[in-house]
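1. here's my sequence, what's the structure:
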Amino acid sequence: MTGFRASDPTENATPAGTTATGLVGGLVGARVGGRVAILVNGLPASGKSTLAPRLARALGLPLFAKDVIKETHADVLGVHPPDDRPQRAWNAALGRAASETMWALLADAPLGAVLESSWRADVRPLVQAGLAQANVARTVEIWCDVPADVSYDRDRIRWASQHRIHGARISAAEWTAMVADGRPLALGPVRRVDTTGPVDVDALTAWCRTELGWA
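-> Now for the predicted structure:
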């Protein structure tokens, strides 16, 4: 497993809804206009990790997913702490390391990237600092919009198959606090997307290109 998933803009297949000329023009525009960040955000199990790879391929950008990075760190460093810290504290430490890794990868991505994680309002200053650290010129945000109870049920169903670094199931109190802060960061234009069913990735790609000035 690698710490990030990247799409190759030189693949033979042209992203749906985008001509080869349009894709090249978009990439050139991004290079001229500065590094971009497309944040795919939402509550846990809201459909982010399903949507983000499709959007990255359509935009011809790499994808950096925080959980993929964190799980890879855990594969190397271990699921359990090397000292007497609780597992939840170790989980949080690897989460911080994953975030810093993501910003470092973004800073090295010439055009920018699609980034996927669950960023809530309480971590907005940290995300803002990370984007500044990566010298991002323009940011747009996709909020995966599902009812909180749907997200909660999905999260409980997937828990048994999750990487063990994520630890124990989230408690009802933790979930309530998470939902209370569960809204877009609004560090740039925001598009709310209903992810309870299929998503029109072509339309979403067109919106991103327009907001980024690639259209």
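
2. from now on I want contacts and neighbour counts done on CA atoms only, so please keep to that.
-> OK.

3. tell me the secondary structure of A104, please.
-> Using DSSP: H, G, I helix; E, B strand; the rest coil, the three-state assignment for A104 comes out as helix.

4. skipping its backbone neighbours, what lies nearest it in space?
-> A134 (6.7 Å; C-alpha to C-alpha, 6 or more residues apart in numbering).

5. residues near the one you found, how many?
-> A134: 20 surrounding residues under other C-alpha atoms under 10 Å.

6. R158 and P184, how far apart?
-> Using C-alpha to C-alpha, to the nearest Å, one obtains 24 Å as the distance from R158 to P184.

7. who's more crowded, these two?
-> Between R158 and P184, counted using other C-alpha under 10 Å, the more crowded position is P184 (26 against 10).

8. where's the more buried one, which helix or strand?
-> P184 is part of no helix or strand when elements are defined by DSSP states H and E.

9. can you tell me how far it sits from G22?
-> From P184 to G22 the distance is 29 Å (C-alpha to C-alpha).

10. how far does stretch 90-99 sit from its chain's centre?
-> With C-alpha atoms, centre = their mean, to the nearest Å as the basis, stretch 90-99 stands 15 Å off its chain's centre.

11. typo on my end, stretch 142-159
-> For stretch 142-159, the distance to the chain centre is 15 Å (C-alpha atoms, centre = their mean).

12. helix or strand right after the helix or strand hosting A113?
-> Using DSSP H and E, A113 maps to strand 112-116. Note on strand 112-116: by DSSP H and E, the next helix or strand toward the C-terminus is helix 124-133.

13. if you count neighbours, what's buried in that following helix?
-> Buried positions in helix 124-133, judged by neighbour count with 16 or more other C-alpha atoms under 10 Å: 127, 130-131.

14. before we compare anything, build this one as well:
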Amino acid sequence: MTTQSKTVVLVNGVPASGKSTVTRQLSERFSLPYLTIDGIKEPFMAQFSEIDRAFNRKLGCAAYEVIWSVVRDAPPGCPFLIDAWFGFQPRETLVDYLRQAGVARVLEVWNAVSPDVAVARYAQRLGERRVGHPGEEYLPELALLAANAEPMALGPVFRLTQGSGENLNPLFAWLEDHLQD
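-> Okay, the predicted model is just below:
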């Protein structure tokens, strides 16, 4: 594993594309720390009884900033898995944060998901999500996102098609190869 530069693995995809599940499995397999936008913002969300979409977005932006400050302050030889829907911010914002954090290498796991699978997964967990996440009204927007979203492609990309009985062994091999470079 390279120890001279900072490496991040972006586990990217629209909401309900399977990012968190993949991130946890990668973390366990490779003993890598991970950061998630929801993991940072949800404790703050718990402190408020009413959160509209605009405030949720602000919390997401703040959590995004926290992620990159943690990466910036981490030692160079410690790769991080970053679980987020990176399309919620302009690509240039991500590029700026990567530069400020001293990230020299970006790997990306793109969780491709059909609109039907994304909508079904999101709808299934509507009652389980913290207050402040978009509700049922978000489903048509999510379907459009899933149909049109693309990876950030700032480095090598592994495309994982979600909802097709994913076998993660090819992803494990890909990441192992890239972490050894």
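
15. still on that earlier bit, which part of structure 2 lines up with the strand holding A113 of structure 1?
-> Residues 79-83 of structure 2 are where strand 112-116 of structure 1 lands when matched by TM-score structural alignment.

16. now do the matching stretch: everything it contacts.
-> 6-12, 19-20, 23, 27, 32-37, 67, 71 (C-alpha atoms under 8 Å, 6 or more residues apart in numbering).

17. what's the answer for stretch 179-196 of structure 1, then?
-> In contact with stretch 179-196 of structure 1 (C-alpha under 8 Å, 6+ apart) are residues 41-43, 46-47, 119-122, 124, 128, 138-146, 148, 199, 211.

18. how about stretch 86-103 of structure 2?
-> 5-8, 12-14, 65, 68-69, 71-73, 104, 149, 152.

19. just these now: which is nearest E50 of structure 2?
-> E65 (22.8 Å; C-alpha to C-alpha).

20. gap between D181 of structure 2 and A153 of structure 2?
-> 18 Å.

21. between these two, which is the more surrounded one?
-> Remark: of D181 of structure 2 and A153, A153 carries more neighbours, 15 against 8, as counted by other C-alpha under 10 Å.

22. does the aligned partner of the more buried one in structure 1 belong to a helix, a strand or coil?
-> Counting by TM-score structural alignment, A153 of structure 2 corresponds to A186 in structure 1. State at A186 of structure 1, reduced to three classes by three-state DSSP: coil.

23. and A186 of structure 1, how far is that from H80 of structure 1?
-> Taken as C-alpha to C-alpha, the span from A186 of structure 1 to H80 of structure 1 is 35 Å.

24. the lengthiest strand in structure 2 vs structure 1, mean deviation?
-> Using DSSP state E, we find that the single longest strand of structure 2 is strand 103-112. Strand 103-112 of structure 2: mean distance to aligned residues in structure 1 after superposition is 0.8 Å, counting by mean C-alpha distance after the TM-score superposition for structure 1.

25. check contacts around the residue of structure 2 most remote from its centre.
-> Of all residues in structure 2, S49 has its C-alpha farthest from the mean position, at 25.8 Å, by C-alpha atoms, centre = their mean. Residues near S49 of structure 2 by C-alpha under 8 Å, 6+ apart: V131.

26. and it, helix, strand or coil?
-> coil.

27. how about the helices in structure 1?
-> Ranges of helices within structure 1 are 20-33, 48-59, 66-77, 87-108, 124-133, 148-158, 172-180, 201-211, based on DSSP state H.

28. any idea what the residue nearest to A104 of structure 1 aligns with in structure 2?
-> Using TM-score structural alignment, the partner of A134 of structure 1 in structure 2 is A101.

29. residues touching L204 of structure 1, list them.
-> L204 of structure 1 makes contact with L55 under the criterion C-alpha under 8 Å, 6+ apart.

30. neighbours of P75 of structure 2, how many?
-> P75 of structure 2, neighbours per other C-alpha under 10 Å, totals 13.

31. from A16 of structure 2, how far off is it?
-> When distance is defined by C-alpha to C-alpha, P75 of structure 2 is 31 Å away from A16 of structure 2.

32. with A63 of structure 2 instead?
-> Taking C-alpha to C-alpha, one finds A63 of structure 2 at 18 Å from A16 of structure 2.

33. go on, L35 of structure 2?
-> Going from L35 of structure 2 to A16 of structure 2 by C-alpha to C-alpha gives 17 Å.

34. ditto for A173 of structure 2
-> For A173 of structure 2, the distance to A16 of structure 2 equals 24 Å [C-alpha to C-alpha].

35. okay, these two: which has more neighbours?
-> Set A173 of structure 2 next to A16 and count neighbours by other C-alpha under 10 Å: A16 wins out with 23 against 11.

36. S20 of structure 2 pairs with which position in structure 1?
-> Matched across to structure 1, S20 of structure 2 falls on S49, judged by TM-score structural alignment.

37. who's in contact with its match?
-> 65, 116.

38. F48 of structure 2 versus the residue nearest the centre of structure 2, what's the distance?
-> In structure 2, the C-alpha nearest the mean C-alpha coordinate belongs to A84, at 2.1 Å (C-alpha atoms, centre = their mean). Noted for A84 of structure 2: a distance of 22 Å to F48 of structure 2, by C-alpha to C-alpha.
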